[in-house]
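# need a structure here:
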Amino acid sequence: MTRLPPVPKRPPRPATPAALRQAIRDEALRLGFDAVGFAPAALAPEARRERLQRLGDFLAAGWQGDMGWLGERADERADPQTLWREARTVVSLALNYGPAVDPMAALGHDDRAAISVYAQGRDYHDVMKSKLKALGRFIWDTWRHDLKVFVDTAPLMEKPAAQAAGQGWQGKHTNLVSRRFGSWLFLGEILLSVELPADEAEADHCGQCRACLDVCPTAAFPAPYRLEARRCISYLTIEHEGPVDRDLRPLLGNRIYGCDDCLAVCPWNKFAQRARETALMPRPALDAPLLAELATLDEAGFRRRFAGTAVKRIGRDRFLRNVAYALGNSARRAAALPAIERLLGDPSPLVRGAAVWALSRLAPQEFARRRGAIRDEHPDVHAEWSAALAEEVA
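Got it, this is the predicted structure:
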């Protein structure tokens, strides 16, 4: 758990909104936040309509996939004051999680797992929440202003709020880009009942660059600033609950939790800094672990290995499904085949089905030999055998 510095003795009550704003900024930085910004909680009617239109278009296209919650409480997503009528100021807080090494380096080792940078340390929700609560307690204890704290837990559009607060801009990959920290920022917010002076909103500095769009393995960006989540590897390996579409599986490579490609190639990363919050730094056990080793994890082993991380939230079965796909994409047949054989007998039909595909892809001859010997009556696994056989015949 992140150890927070003690709250200092109550300072004199600031006489002006500007002084209050400065006191909140100073305390936030003392608590370990890397950047702080302030924006009005109220949106102009035109801006509100634009946000609702963009969200509506995204949902109408079905790009949200299994994330049905994105369509809930749409009005609140578009306007902080609809979420909380008393809100007057959005305090946008950011934590830098910049990696010390190239996050795409693991892609060159197909016997190892590529885990997204953000998930290699402690779950950022926990780290961010503890700091936000400490800042909120400081504000309440000192000035008794009502407030609400958010960290990816409510229908608040945090990236537009961060841009309005001068933290950065939403890049063509739809993530926040900062001139100081590149594409490596976690965001959290505090809504305040008091109106404070706002920072200047950040402008878009992407220009003609399209590096993030062109690098995407699954072509998940139908246009700049538009993401079709159903094709995004982060969505497929984290949010999607069932089998991944067969045509997308080879494109996953060895990415078993998230994907950093569009973030890692952003030219603004030349100004990025290494994370200074120790809880967010990668654990050695999560930095490109061997796929064959991960394939041996039972439920207890999975929970132990990923305790306190974001990976644990997807559950062992979904995680092993991803591992099986990665094994099928490996060129290391000698190391991968025993692991796939093990997963063919896994208790989870989701994992067994993924292992069937991996076997048919990595070792067609072995697949041909095994298909008559295995009698898996689960409909999903049976469908995988049938689909793989059809592909072999074709």
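# please count neighbours and contacts with C-alpha atoms only from this point.
OK.
# which stretches of the stretch 101-250 of the chain form strands?
Secondary structure of the stretch 101-250 of the chain, counting by DSSP state E, counting those that start in this stretch: strands at 114-115, 147-150, 169-170, 176-177, 185-192.
# counting neighbours, what do you get for the residue nearest to Phe306 when sequence neighbours are not counted?
Once flanking residues are discounted, Phe306 sits nearest to Lys312: 5.4 Å by C-alpha to C-alpha, 6 or more residues apart in numbering. Look at Lys312: counted by other C-alpha atoms under 10 Å, it has 17 neighbours.
# residue contacts, Ala162?
37, 92, 168-169, 187 (C-alpha atoms under 8 Å, 6 or more residues apart in numbering).
# any idea how far it is from Trp169?
From Ala162 across to Trp169, the span is 8 Å (C-alpha to C-alpha, to the nearest Å).
# and what of Glu228?
For Glu228 relative to Trp169 (C-alpha to C-alpha), the value is 20 Å.
# do Thr153 as well
21 Å.
# tell me which of these two has more neighbours.
Trp169 (26 against 9).
# I'd say that one and Ser178 touch.
Yes: proximity of Trp169 to Ser178 meets the contact threshold set by C-alpha atoms under 8 Å, at 6.7 Å.
# re the thing from before, can you list the contacts of Ala162 in JSON lines and add distance to Arg144?
Listed next are these as JSON lines, based on distance: C-alpha to C-alpha, whole Å:
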{"residue": "Gly37", "distance to Arg144": "21"}
{"residue": "Ser92", "distance to Arg144": "20"}
{"residue": "Gly168", "distance to Arg144": "30"}
{"residue": "Trp169", "distance to Arg144": "32"}
{"residue": "Leu187", "distance to Arg144": "24"}
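# here's the other one to compare against:
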Amino acid sequence: MQELPSTVDAAALLARLRGWARELGFSQIAVADVDLSSAEPGLQAWLDAGHHGRMHYMAAHGLKRARPAELVPGTLRVVTARMDYLPRDTAPGWQAVEWAGLATPEQAQISIYARGRDYHKVLRQRLQKLAEQLQAEVGPLGYRVFTDSAPVLEVELAARSGLGWRGKHTLTLHREAGSMFFLGEIFVDLALPLTEPVSGHCGECRACIDVCPTAAITAPYRVDARRCISYLTIEHDGPIPEALRPALGNRVYGCDDCQLACPWNKFAQPAVLADFDARPGMAGTSIAALLAWDEAEFLRRTEGSAIRRIGFMRWRRNLAVAAGNALRVRDDAALRAALQRAGQGSDALVAEHIAWALSAPRSAGALSSGTPSVGAFE
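Modelled structure (predicted):
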């Protein structure tokens, strides 16, 4: 074990670490132990149930995700960090704006976190700088930085270190910041002082469970990724199951519904970094306009964005589903024409979804929040 130098005051060091973190744009810093053995049964049960879907890397890593010292030998502590990501110009009542967007069928809805720069890049670079500052303070240090990029139980570490508690939607919640933030970690071989966990404050609330369009939150603190719109539009690389397509509404990348419904997000804070400001075309843009992008335009518009990782074909697949749902609400000749143009020369995956969209029967009803009856998917 690498102990802190005798000349270093542990509490003062942690205070300095938090100060450096704030200068780098982080909202909070804490420290967790590496013993996550009590989380292993729940992780194994989730994998055994197949709730990870086609994310085969989850099963491949298995329980390593709950063993930080196995992932990075020598790790003694995990410095946990969170960074708020609401765009800087976010105004009070932003949830109502998002619900209105979901109720506008012809408008493409992109998850808030993905409208700016790729958070992987932003957090990783800043965590690296934070680790370097720590090393400059204490001397030689073994460390590795992560943000949603390795087999790490991020929410578990965040909860154990006191960044917040695990909400019923499985995301981290904070009393003064809701859940609209990213998590990141620095694995270190230094025995930093541990910070205390906080108690949970979800109580009897089940707003996130009830609002989920596909009933993906199968029980409090349990999500079946195979039904989750974020998984279906981002991680899933095959056809989106037909029974679930109507539930996607106009969501073309990710889903924020469980967070929009959470009462704690009335306290969500805007980011301090410009990186998470929405880029042109990523908010309030019509599905037809996005279907008009060719692959070169898609790559140009998504350079440095988390969206690029799904690739052009999945992007168009998602747009086709959203277009089909919009056409169910009211017919739109321009949208049909955009679909037909996008279908020319497309691969089999995109062509199948465009055919589905163009053949979708129209409905006399209108989308409200895009949330269907849960019973439709039982």
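# ok, back up a step: nearest to Pro103 of the first structure among the contacts of Ala162 of the first structure?
Closest approach to Pro103 of the first structure among the contacts of Ala162 of the first structure (C-alpha to C-alpha): Leu187, at 20.2 Å.
# does the closest one really touch Val151, like I thought?
Yes: here Leu187 of the first structure reaches Val151: they are 6.9 Å apart, a contact under C-alpha under 8 Å.
# these two: which is more packed in?
Taking neighbours as other C-alpha under 10 Å, Leu187 of the first structure and Val151 compare with Leu187 leading, 25 against 20.
# give the aligned equivalent of the more buried one in the second structure.
In the second structure, Leu187 of the first structure lines up with Leu183, judged by TM-score structural alignment.
# what of Leu252 of the first structure?
By TM-score structural alignment, Leu252 of the first structure lines up with Leu248.
# contacts only, for that match.
Residues in contact with Leu248 of the second structure, defined by C-alpha under 8 Å, 6+ apart, are 213, 229, 321-322, 370.
# biggest helix in the first structure, by residue count?
What stands out as the longest helix in the first structure, according to DSSP state H, is helix 124-143.
# surely Leu299 of the second structure meets Ile307?
No: Leu299 of the second structure lies out of contact with Ile307 (C-alpha under 8 Å); the separation is 9.6 Å.
# which of those two has more neighbours?
Ile307 (24 against 16).
# gap between that one and Arg245 of the second structure?
20 Å.
# same deal with Ala10 of the second structure?
Distance from Ala10 of the second structure to Arg245 of the second structure, by C-alpha to C-alpha: 53 Å.
# more neighbours: these two, which one.
Applying other C-alpha under 10 Å to Ala10 of the second structure and Arg245 shows that Arg245 carries more neighbours, namely 21 against 15.
# pretty sure that one sits against Val321.
Yes: assessed by C-alpha under 8 Å, Arg245 of the second structure is found in contact with Val321 at 6.4 Å.
# Arg82 of the second structure in helix, strand or coil?
The three-state label given to Arg82 of the second structure by DSSP: H, G, I helix; E, B strand; the rest coil is strand.
# so what's it closest to, chain neighbours aside?
Here the nearest residue to Arg82 of the second structure in space, its sequence neighbours aside, is Leu183; by C-alpha to C-alpha, 6+ apart that works out to 4.6 Å.
# please apply the same query to Asp260 of the first structure.
For Asp260 of the first structure, ignoring the flanking residues on the chain, the nearest one in space by C-alpha to C-alpha, 6+ apart is Ser116 at 5.9 Å.
# can you tell me what the one you found aligns to in the second structure?
That one, Ser116 of the first structure, aligns with Ser111 by TM-score structural alignment.
# and that match, how many residues sit next to it?
Neighbourhood size, Ser111 of the second structure [other C-alpha under 10 Å]: 18.
# now Ala154 of the first structure
Ala154 of the first structure: 13 neighbours (other C-alpha under 10 Å).
# gap between the two ends of stretch 145-152 of the second structure?
Termini of stretch 145-152 of the second structure sit 11 Å apart (C-alpha to C-alpha).
# which bit of the first structure covers it?
Going by TM-score structural alignment, stretch 145-152 of the second structure sits over residues 149-156 in the first structure.
# ok, and what's touching the matching stretch?
Contacts for stretch 149-156 of the first structure (C-alpha under 8 Å, 6+ apart): 73-74, 76-80, 83, 125, 128-129, 132-133, 136, 158, 187-191.
# ok, now which ones touch Ala41 of the first structure?
79-81, 87-90, 191.
# please tell me how far it sits from Gly98 of the first structure.
29 Å.
# for Ala383 of the first structure, same thing?
Counting by C-alpha to C-alpha, the gap from Ala383 of the first structure to Gly98 of the first structure is 42 Å.
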